[in-house]
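Trainee: got a structure for you, letters missing:
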């Protein structure tokens, strides 16, 4: 029997699941074990901290794992260390490390988009920066209004619209501020003691500056698990340009104001990514589709709960199918589908 090592967090939780019980406990590990066993896979659950790095049998496993949205992402940083080490040990991790790195990391997500996707999915002009001071070298190429996104943040938080250069600096300061009084005073002392010393920036949280798409009223979130596509329409907040996290007039499944072209676009993106499942945010301005964001692990699954159906592409057409299986089955099938490629 093939072996899967499923890595859980320090709370012994695995994955992200809407309406899980207890709250924020993730997927049902018993169901996952049952479903994987039905495909001939033996699953062992283990915390990241419990990996036996000296075990010769470690390389016999395919590794699946959870991520984390802990405050400040300290624990996620630890998870990244573990997954990268496993991948460098030539152990198959699903998804591969770069998708974990891009999870709730908009800077790397944009870099990954440019690396893994062709230009047709990279239409939005985006600048990735690590400090406020670096904006100066790009100032001549910025056309207003523009969107500023802190690298970390979900549900539309830490996303701002800048209407001019002064507004840009103001919004970037909100997104990137790293002022710590002790560090600042220590650095100030260096500047007095050492002639010519340049003080550290106090705006060092990385961020992106992204082209603004005008007149959008809504976007679509598409969750893809293998060959199953779940879709949700999200309207913008009132007097706002953001749809993510708005909870405004959400419509899911067959009620989602979907078009086959949106599903086609999502399918094209997914086929370029070496991944079993993904969450895509897609916009349409009346002329072309835009990929706004993508997440390959530990994304929200409420779209599934809100949907009356998912879509599959069969016989060159999109067909809605009633949802009669749980998330654990959907997740398992996507992993098996990926491993069988």
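Mentor: Yep, that arrived. Model, not experiment: these values are computed from the prediction.
Trainee: hey, let's count contacts and neighbours off CA atoms from now on
Mentor: OK.
Trainee: isn't residue 99 right next to residue 295, touching?
Mentor: Yes: with contact defined as C-alpha atoms under 8 Å, residue 99 counts as touching residue 295 (7.3 Å).
Trainee: and residue 206, how many neighbours does it have?
Mentor: Each residue near residue 206 was counted by other C-alpha atoms under 10 Å, and the total is 22.
Trainee: ok, and the closest non-adjacent residue to it?
Mentor: Taking C-alpha to C-alpha, 6 or more residues apart in numbering as the measure, residue 206 lies nearest to residue 130, with 4.1 Å between them; neighbours along the chain are not counted.
Trainee: for the closest residue to residue 237 other than its chain neighbours, give me its contacts.
Mentor: The shortest distance from residue 237 to any residue other than its chain neighbours is 5.3 Å, reached at residue 246 (C-alpha to C-alpha, 6+ apart). Contacts for residue 246 (C-alpha atoms under 8 Å, 6 or more residues apart in numbering) come out as 155, 156, 234, 235, 236, 237.
Trainee: try 10 Å this time
Mentor: 155, 156, 234, 235, 236, 237, 238, 240 (C-alpha atoms under 10 Å, 6 or more residues apart in numbering).
Trainee: and residue 106, by the same measure?
Mentor: If a contact means C-alpha under 10 Å, 6+ apart, then residue 106 has 112, 128, 149-154, 206-208, 293-295 as its contacts.
Trainee: who touches both of residue 99 and residue 295?
Mentor: Common contacts of residue 99 and residue 295 (C-alpha under 10 Å, 6+ apart): 105, 109, 278.
Trainee: this is the other structure I want to compare:
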């Protein structure tokens, strides 16, 4: 058996992809590192029994994946991760909005406008505060709260003129939302790249000629992240950043399994089965007392899932243990029994 693993846009392996290699090596399964820029890529591809491309949130990675993954989905007959159902809406909240509407999924109420006049008229009648998001972004980037129609009108005008650049939303990178050490570290990396005349940002897409809103859900001091891999559900709670309404990227994680709302586990498992997702992380909030999905993403920080004390299966039976998510992804993709490495992370 030979598994192909594609590198990222910086010609290296992501930490998540290195996790695949750790498991493959531990189980004596051969793998090959691939790069679409290699003239021999398709020739090497012919020898593969499975293929993995852990596409990340950066504009560069999304652009690369969009250039050749459709060929694999349409013309190649080997197991692929992520598959089409899992990837096509990745890091695009508008696509997820339409997917949720089609399947009548339990998503937070949201609106998409492609017409400026319709958006302007709508904000005159809707209730505030209101959450506005760009189509992509992770770790609470590209998310802002609108307190009144004037704020909303300002961003509508910008979206339907020059557009809004990724990571330039109001409040996205304020120091108060991040631990000071993390903020300084990120700024030092940025300064080094600037001096070396390297690309200072992999997030360069412009959001233009649309606006996307979600209902503001007050009294949510945390969200619940449920990660479904196959028919297994891992879960933890993430508490909001200090003086902020956002939890994603806060690092304030609670792994108490007894605090998890089992309705969220059931919704996540059912959604993954209905939509044909191989792997999906769901972010839940409460609308009054009802759990609703705010965002989904097939990729995430692997060690956060590993630290979960176990998982629920599709019958909501609990299974104790710490597992690398790559272990179950590979087990399902290759359809083989694997041995889990010890002492990870």
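Mentor: Noted; the coordinates are in hand. Everything numeric in this text was worked out from a predicted model, so none of it was measured.
Trainee: sorry, back to before: quick one, which of the contacts of residue 106 of structure 1 are buried?
Mentor: For the contacts of residue 106 of structure 1, a neighbour count by 16 or more other C-alpha atoms under 10 Å gives the buried set as 112, 128, 149, 150, 151, 152, 154, 206, 207, 208, 294, 295.
Trainee: secondary structure and distance to residue 282 of structure 1 added to those, as a markdown table?
Mentor: Rendered in a markdown table, the data for these read as follows (DSSP: H, G, I helix; E, B strand; the rest coil; distance: C-alpha to C-alpha, whole Å):
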| residue | secondary structure | distance to residue 282 of structure 1 |
| --- | --- | --- |
| 112 | helix | 17 |
| 128 | strand | 20 |
| 149 | strand | 17 |
| 150 | strand | 19 |
| 151 | coil | 19 |
| 152 | coil | 19 |
| 154 | coil | 16 |
| 206 | coil | 23 |
| 207 | strand | 20 |
| 208 | strand | 18 |
| 294 | strand | 9 |
| 295 | strand | 12 |
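Trainee: burial measure for residue 49 of structure 2, as a count.
Mentor: With neighbours defined by other C-alpha under 10 Å, the count for residue 49 of structure 2 comes to 16.
Trainee: so it touches residue 29, yeah?
Mentor: No: the pair residue 49 of structure 2 and residue 29 fails to qualify as a contact (C-alpha atoms under 10 Å) at a distance of 11.1 Å.
Trainee: returning to what we had before: just the shared contacts of residue 99 and residue 295 of structure 1: which are in helices?
Mentor: The members of these that map onto helices under DSSP state H are residue 109.
Trainee: can you map out the helices along the stretch 151-300 of structure 1?
Mentor: With DSSP state H, counting those that start in this stretch as the definition, the stretch 151-300 of structure 1 shows helices at residue ranges 165-176, 181-193, 260-272.
Trainee: closest to residue 92 of structure 1 out of the ones you listed?
Mentor: Closest approach to residue 92 of structure 1 among the helices of the stretch 151-300 of structure 1 (C-alpha to C-alpha): helix 260-272, 19.0 Å.
Trainee: elements contacting the closest one?
Mentor: Other elements packing on helix 260-272 of structure 1 under the criterion 3 or more C-alpha pairs under 10 Å, 6 or more residues apart in numbering; DSSP states H and E are helix 106-116, strand 218-225, strand 228-235, strand 277-284, strand 289-295, strand 309-314, strand 317-322.
Trainee: which residue range of structure 2 does the fifth one align onto?
Mentor: Meaning strand 289-295 of structure 1. Taken onto structure 2 by TM-score structural alignment, strand 289-295 of structure 1 occupies residues 291-297 there.
Trainee: show me what that stretch is in contact with.
Mentor: Stretch 291-297 of structure 2 is contacted by residues 57, 86-87, 89-93, 96-97, 100, 105-110, 138, 214-215, 223-227, 261, 263-264, 267-268, 279-287 when judged by C-alpha under 10 Å, 6+ apart.
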